[in-house]
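S.K.: Mind folding the following:
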Amino acid sequence: DVLLARSFGHLTGIAITLAHHPDPADPDPWIGLLLVDAGLHGQGHGRRLATLVEDRFRAAHRTAARLAVLDNNPKALAFWTALGYEVIDHREDLQVKRRCAVLRKELSAS
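M.R.: From the prediction side, this is the model:
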């Protein structure tokens, strides 16, 4: 799914989600991408978009979410861990073989 976030008619961010990871042993949906307009960083747009994605996963009766953060992106890692995601693994990304941290968050009922 692709989600577009808007504020006062202007595009503020985008999220791309995957209902299932290519690895059949991985039961969780993934946040494949979450981007916020760089000029709007620090204003809560990313947090709101992440919450919207999590709410959609909950509505689909999913109990957790995963994502990956490149090892050379400490700001993104800090963002996601502040939202309650925990690093559960380190591996290469499937497409371009860059090292990344895999994070997971249990989604409690809201």
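
S.K.: Only C-alpha atoms from now on, for both contacts and neighbour counts.
M.R.: Fine.

S.K.: Wait, a helix at Gly46?
M.R.: Yes: using DSSP: H, G, I helix; E, B strand; the rest coil, the assignment for Gly46 is a helix.

S.K.: helix, strand or coil for the most centrally placed residue in the chain?
M.R.: Centroid-nearest residue in the chain: Ile31, 3.7 Å away (criterion: CA atoms, centre = their mean). Put simply, Ile31 is strand when judged by three-state DSSP.

S.K.: let's see this one next to it:
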Amino acid sequence: MSTPTLRLIDRQVPNDVDRLQAVLEAAPGYSLAVEGKLPTPDAAIEVLDALPPGKDHSDKSVYEIALDAEPVGCLEMVRGYPETDIAFIGLLLFQEGSQGRGFGPQVLRRAEAIGISWQCRALRIAVIDTNPRALAFWEREGFIELLRKPAMDFVGQAIVMERALPAAEGI
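M.R.: The predicted structure follows:
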């Protein structure tokens, strides 16, 4: 089996935006489950432009996940959110034809390496409770629920989960 690669998406490169848009459109089940609608024609721009409170674009990285140079998914991470020692995964998504093939855990290891390089102690995510398949993935990967809260622009509640990064264990 090929190993997926990560490549930083450049918002200023139209082909990068188009490739991200294609991935988002190839995962309609995700959008329907968490937003109640299909991806908009501007979904890639929305992902690239969205920032949590107090953060700017220098804190955010969006990666294309590729298999044999073809985009199959995306990974969005924010450094130091909501605390300075947390790496927040805003989105880990694969097009539907690439789901269930074992790529998620492989990409998660890469996300861990990014978080460690940012000197973070943990990875944090927010899973929308209307996406049980994603929730099951994060639970299998050892993420522990911290809290549930309303999620603006989503159909369900956000389940905030966290897992310590390997280098941070025992601190």
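
S.K.: TM-score, when you put one on top of the other?
M.R.: TM-score for the superposed chains, counting by TM-score structural alignment, normalised by the length of the first structure: 0.86, backed by 106 aligned residues with a CA RMSD of 1.7 Å.

S.K.: before we move on, the earlier item: could you list every residue that touches the residue nearest to the centre of the first structure?
M.R.: Ala15, Ile16, Thr17, Leu18, Val53, Ala65, Arg66, Leu67 (CA atoms under 8 Å, 6 or more residues apart in numbering).

S.K.: So the fifth one versus Pro29 of the first structure, what's the distance?
M.R.: Distance from Val53 of the first structure to Pro29 of the first structure, counting by CA to CA, to the nearest Å: 10 Å.

S.K.: shared neighbours, these two?
M.R.: Thr17.

S.K.: picking that back up, can you lay out the contacts of Ile31 of the first structure as a markdown table showing secondary structure?
M.R.: Shown next, in a markdown table, are the contacts of Ile31 of the first structure (three-state DSSP):
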| residue | secondary structure |
| --- | --- |
| Ala15 | strand |
| Ile16 | strand |
| Thr17 | strand |
| Leu18 | strand |
| Val53 | helix |
| Ala65 | strand |
| Arg66 | strand |
| Leu67 | strand |
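
S.K.: Ignoring the adjacent residues along the chain, who's closest to Glu15 of the first structure?
M.R.: Not Glu; residue 15 of the first structure is Ala. Closest residue to Ala15 of the first structure apart from its sequence neighbours, by CA to CA, 6 or more residues apart in numbering: Leu34 at 4.3 Å.

S.K.: In the second structure, what residue corresponds to the one you found?
M.R.: In the second structure, Leu34 of the first structure lines up with Leu92, judged by TM-score structural alignment.

S.K.: Its match: neighbour count?
M.R.: Applying other CA atoms under 10 Å, we find 19 other residues in the vicinity of Leu92 of the second structure.
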